[in-house]
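Sequence and predicted model, in that order:
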Amino acid sequence: MLIEPVALSDFFLSFFSAALIILLATVYAALYAWSKISGRRKFELAAWLIYAALLICVGVFSYVNHFNDYWLLLSLLMVLGYGWMPRFIWKLCAATHDADTHHSHQSGDHHD
C-alpha cells in the first residue's frame, strides 16, 4: 500500500493546495457562522462557493499526491467533515444557548 512519491515538479502544487485546504476550510466555517448570526443569505452563498473551491483543492491535492483506495476515502471523509462540522457545531451552540435562556434567573432571586 505504498503511495507513489510526489514529483519534484508537483511539490509546489501539493504544498499550495494543502495550504488552501486549511485556509478555505477556515473561511467556509467563518462564513457559515456569520450567515447564521447575521441572517444574510449572501454569506451562506459565499460559504457554499468557498466549499466548492475547497472540494476542488482536495481533488487537486489527492490527484497530485497519487491518492487511491484508503487515502482517497480518507480525503473524502475529511472534506465531508469540513462541510458538516460547522453545521453540527452551530446546532450544538444554538441548543446549549437556548438551554441557558430557559434557566436564567429572575432579578431578585436568592442563591445559597
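Alright, I've got the coordinates.

Only C-alpha atoms from now on, for both contacts and neighbour counts.
Fine.

Now do the longest helix seen in the chain: which elements does it pack against?
Of all the elements of type helix in the chain, the one with the most residues (DSSP state H) is helix 70-102. Where contact means 3 or more Cα pairs under 8 Å, 6 or more residues apart in numbering; DSSP states H and E, helix 70-102 is packed against helix 11-38, helix 41-64.

From Ile50, how far out is the closest residue to Ala53 other than its chain neighbours?
Excluding the flanking residues, the one nearest Ala53 by Cα to Cα, 6 or more residues apart in numbering is Leu24, at 7.5 Å. In this view, Leu24 and Ile50 are 6 Å apart by Cα to Cα, to the nearest Å.

Comparison target below:
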Amino acid sequence: MSTHGRTWMLLAALGCGLSLALPLQALPAPGPLPLPPAPETDPMSDAWITTRIRAALVPLRRDAAVDVRVNTTAGIVTLEGVVDSPLARERVLERVAAVRGVRGVEAQALRIAGAAPHP
C-alpha cells in the first residue's frame, strides 16, 4: 500500500473515532451516586469506645496516678483497678463519661489506693 493510501486510511479511522466521541461530549455530567441509607441508630462499637477511653487515660497513667482496666459491653463501660486518690478517681470518671458512645459507667471495682474496699 502506498503512503497516500495509508494516510487516507489513518484519516478515515481518525474521522470515525471523532464521530463516535462527539456524542459523548454532549452528555450531561453524571450526578453524585446515591448513598446507601444510614442505619437509624449508629452505635459506636465497644472496641472503639474502649480504645478511646484508654487513649483518654494515657495522661493520667503517665503520672502513675491510675492503673485502670477498661471493658465495654453494649456501651456500658466497666472500670476496675487502682487510683492514687479520690481526685484521680473523679478525673478517670470524667474522662470516661466524655467519650462519645458511652451509655453508662460501672466503677464499683475502681479502688483508691490505701482505702478499704467497699463492702
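That came through fine. This is a predicted model, so every value here is computed, not measured.

Superposing both, give me the TM-score.
Taking TM-score structural alignment, normalised by the length of the first structure as the basis, the two superposed chains have a TM-score of 0.33; 59 aligned residues with a Cα RMSD of 4.3 Å.

For the longest helix of the first structure, buried residues please.
Across helix 70-102 of the first structure, burial judged by 16 or more other Cα atoms under 10 Å covers 72, 75-76, 79, 82-83, 86, 90.

Throw those into JSON lines and include distance to Lys42 of the first structure, thanks.
As requested, these are exported to JSON lines (distance: Cα to Cα, whole Å):
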{"residue": "Leu72", "distance to Lys42 of the first structure": "32"}
{"residue": "Ser75", "distance to Lys42 of the first structure": "28"}
{"residue": "Leu76", "distance to Lys42 of the first structure": "27"}
{"residue": "Val79", "distance to Lys42 of the first structure": "22"}
{"residue": "Tyr82", "distance to Lys42 of the first structure": "20"}
{"residue": "Gly83", "distance to Lys42 of the first structure": "18"}
{"residue": "Pro86", "distance to Lys42 of the first structure": "17"}
{"residue": "Trp90", "distance to Lys42 of the first structure": "18"}
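
Closest one of the residues you listed to Thr101 of the first structure?
Trp90 (16.6 Å; Cα to Cα).

residue contacts, that closest one?
Counting by Cα atoms under 8 Å, 6 or more residues apart in numbering, Trp90 of the first structure touches Ala33.
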